[in-house]
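A.B. asks: The sequence and its predicted three-dimensional model are supplied below.
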Amino acid sequence: MLTRRSFIAGAALGAAAMLSPAAFAASATDKDPSAWIVELMNDTLNDIRKDPALVKADPTKVHTFVNNRIMPVVDFAKMTRTAVGPQWRQATASQRQQLQDGFRSLLTRVYSGAFSSVKDYKAELVPSRAAASSTPIIQTRMVSKTDKPISVEYRMQREGNTWKIIDVNVGGVWMVQNYHSQFAGVLANGGIPALIRSMNDKTSSLNQKAKK
């Protein structure tokens, strides 16, 4: 069963996914990405509620959703490198691609079912006085009439003239750092090949459970 944290993390990543190309282009020159994050979060939640295929986690719809919407606004290569850690440097080009593909498939499966629980959630900006940075952390919270607020933070990175998301913190847990801890044991025992197998095995197991 998906936890409340899984839902928020899925929605947080999905927010990036639903950003239209026009809106993303407009954000490219924003000096402060805070308003952009909150707007796209709320637009996303509304769009998910309107799309029965996403709510039901239709595999084809989710696959298209990830490839066409998430990848352009998230620095997924950096996310994967950070999650894998130092052993990334030892991986071949083929293994690096397999790691990215495996991590993407795993995250897609873990969070795809979360959209069925969007209910009445709304994103709000949490005012902060964070120092200017090339990798700012944008603080938001998800609020609902029936549940307690949950903090969601985005670590952003400016790449040229655009902002990209490089990690999401939900309720005090950074997603990429959390996976880094999970992957460390696998890498220590079997290296890159073992991690690739582990990702694929977990995704296959989740796919089988989803079919039941």
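C.D. replies: It's in.

A.B. asks: use CA for all of it now, contacts and neighbours both
C.D. replies: Noted.

A.B. asks: how deep is Thr140 tucked in, by neighbour count?
C.D. replies: 24 (other C-alpha atoms under 10 Å).

A.B. asks: should've said Ile192
C.D. replies: For Ile192, the neighbour count with other C-alpha under 10 Å is 23.

A.B. asks: Equivalent analysis for the one 5 residues further on, please.
C.D. replies: Applying other C-alpha under 10 Å, we find 16 other residues in the vicinity of Arg197.

A.B. asks: Pretty sure it sits in a helix.
C.D. replies: Yes - assigned with DSSP: H, G, I helix; E, B strand; the rest coil, Arg197 falls within a helix.

A.B. asks: So it versus Gln95, what's the distance?
C.D. replies: For Arg197, the distance to Gln95 equals 11 Å [C-alpha to C-alpha, to the nearest Å].

A.B. asks: Against that first model, consider the following:
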Amino acid sequence: MRIVRRGLLLAGIAASVLAMPTILTVPSTVALAASASQAAAPVGPVQRLDNALIETMQNAEQLKFQGRYDKLAPVLNAVFDVPEMTRIAVGPMWNDASEADKAEMTEVFGRYMATMYAARFNGYKGETFEIADSKPRDGGRVLVITKLVRKDQEPVELSYLMKGEGDNWHVTDVYYNGSISQLAQLRSEFSAPLRDGGVKNLKSVLETKIKQLQGGA
């Protein structure tokens, strides 16, 4: 779980422990509860996503592609920081884009992500998700590690880089088998369309990819 570093004020406790036992005991209980809540907060969105993926896989044939998309899109938009992920995937050209192009690109990127998930999670063979670990990262971020457990096959590790505070945490990248960054892959994939025509061209390319995935699902 997330490690919360706190400074402990020790001076004066020994002198007051006999005179104020209740004051010392009650805050420590509250602090432990708060610490547990803070540590669990980054895991919550990942658990929500895992549950939605399993339910979608279990009902994949009945739902068809559009049903899977309709089930997963709102969860992905709530769990993922789509604007931040879009910015990272586009790279330096993001700074040169107009506000209108940024808004359109973010909307298309969100649909592209949801389309990819709806196309990939298209069947069920008894798979389950397990939350394996949660580790602190630089900048107050947290890496939540999950495993997709498959029958008669090695589990697939999916790690989610979380950013946020309090009870408000979102995914900013996904790592396959511990090291393969989804955003790094997308950034490489996007480099040619961006080079050939900037953000407007990339938007057009993604619209085409969305149609292709829909047709092949």
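C.D. replies: Here it is on my side, so go on. Note that the structure is predicted; figures quoted are calculated from it, not measured.

A.B. asks: Where do the helices of the second structure begin and end?
C.D. replies: Counting by DSSP state H, the second structure has helices at residues 13-16, 21-40, 43-58, 60-79, 82-90, 99-120, 182-216.

A.B. asks: His180 of the first structure pairs with which position in the second structure?
C.D. replies: Per TM-score structural alignment, the equivalent position to His180 of the first structure in the second structure is Arg187.

A.B. asks: Now its match: closest residue in space that isn't a chain neighbour?
C.D. replies: Spatial nearest neighbour of Arg187 of the second structure, excluding adjacent residues (C-alpha to C-alpha, 6 or more residues apart in numbering): Ala89 at 4.5 Å.

A.B. asks: residues touching that neighbour, list them.
C.D. replies: If a contact means C-alpha atoms under 8 Å, 6 or more residues apart in numbering, then Ala89 of the second structure has Leu183, Ala184, Leu186, Arg187, Phe190 as its contacts.

A.B. asks: now do 7 Å
C.D. replies: Listed by C-alpha atoms under 7 Å, 6 or more residues apart in numbering, the contact set of Ala89 of the second structure reads Leu183, Leu186, Arg187.

A.B. asks: Against Asp50 of the second structure, how distant is the most centrally placed residue in the second structure?
C.D. replies: Nearest to the geometric centre of the second structure sits Val171, at 2.5 Å (C-alpha atoms, centre = their mean). In this view, Val171 of the second structure and Asp50 of the second structure are 13 Å apart by C-alpha to C-alpha.

A.B. asks: same thing with Gln66 of the second structure?
C.D. replies: 19 Å.

A.B. asks: ok, now Lys64 of the second structure?
C.D. replies: Counting by C-alpha to C-alpha, the gap from Lys64 of the second structure to Asp50 of the second structure is 19 Å.

A.B. asks: of those two, who's got more company?
C.D. replies: Each of Lys64 of the second structure and Asp50 has its neighbours counted (other C-alpha under 10 Å); Asp50 has more, 19 against 15.

A.B. asks: Identify the residues contacting the more buried one.
C.D. replies: Contacts of Asp50 of the second structure (C-alpha under 7 Å, 6+ apart): Phe129.

A.B. asks: Now Gln177 of the first structure: closest residue in space, sequence neighbours ignored.
C.D. replies: Excluding its sequence neighbours, the residue lying closest to Gln177 of the first structure (C-alpha to C-alpha, 6+ apart) is Ala83, at 6.3 Å.

A.B. asks: For Ala41 of the second structure, list the residues it contacts.
C.D. replies: Applying C-alpha under 7 Å, 6+ apart, the residues near Ala41 of the second structure are Asp167.

A.B. asks: Actually, Ser105 of the first structure.
C.D. replies: So Ser105 of the first structure contacts Thr203 (C-alpha under 7 Å, 6+ apart).

A.B. asks: Counterpart of Lys64 of the second structure over in the first structure?
C.D. replies: Under TM-score structural alignment, Lys64 of the second structure pairs with Lys56 in the first structure.

A.B. asks: my read: that match touches Ser116, true?
C.D. replies: Yes - counting by C-alpha atoms under 7 Å, Lys56 of the first structure sits close enough to Ser116 to count as a contact (6.3 Å).

A.B. asks: thinking Leu183 of the second structure is in contact with Asp173, fair?
C.D. replies: Yes - in this structure, Leu183 of the second structure is within contact of Asp173 by C-alpha under 7 Å, at 6.2 Å.

A.B. asks: Counting neighbours, go ahead and name the busier of the two.
C.D. replies: A count of neighbours by other C-alpha under 10 Å puts Asp173 above the other of Leu183 of the second structure and Asp173, at 22 against 19.

A.B. asks: What residue in the first structure is paired with that one?
C.D. replies: By TM-score structural alignment, Asp173 of the second structure lines up with Asp167 in the first structure.

A.B. asks: ok, now Gly197 of the second structure?
C.D. replies: Using TM-score structural alignment, the equivalent of Gly197 of the second structure in the first structure is Gly190.

A.B. asks: For its match, the count of nearby residues, please.
C.D. replies: 12.

A.B. asks: cool, and the one 10 residues further on?
C.D. replies: Around Asn200 of the first structure sit 19 other residues, with neighbours defined as other C-alpha under 10 Å.

A.B. asks: and what of Asn169 of the first structure?
C.D. replies: 23.

A.B. asks: What of Ala31 of the second structure?
C.D. replies: By other C-alpha under 10 Å, neighbour count at Ala31 of the second structure equals 11.

A.B. asks: Could you do Trp94 of the second structure as well?
C.D. replies: Neighbours of Trp94 of the second structure using other C-alpha under 10 Å come to 19.
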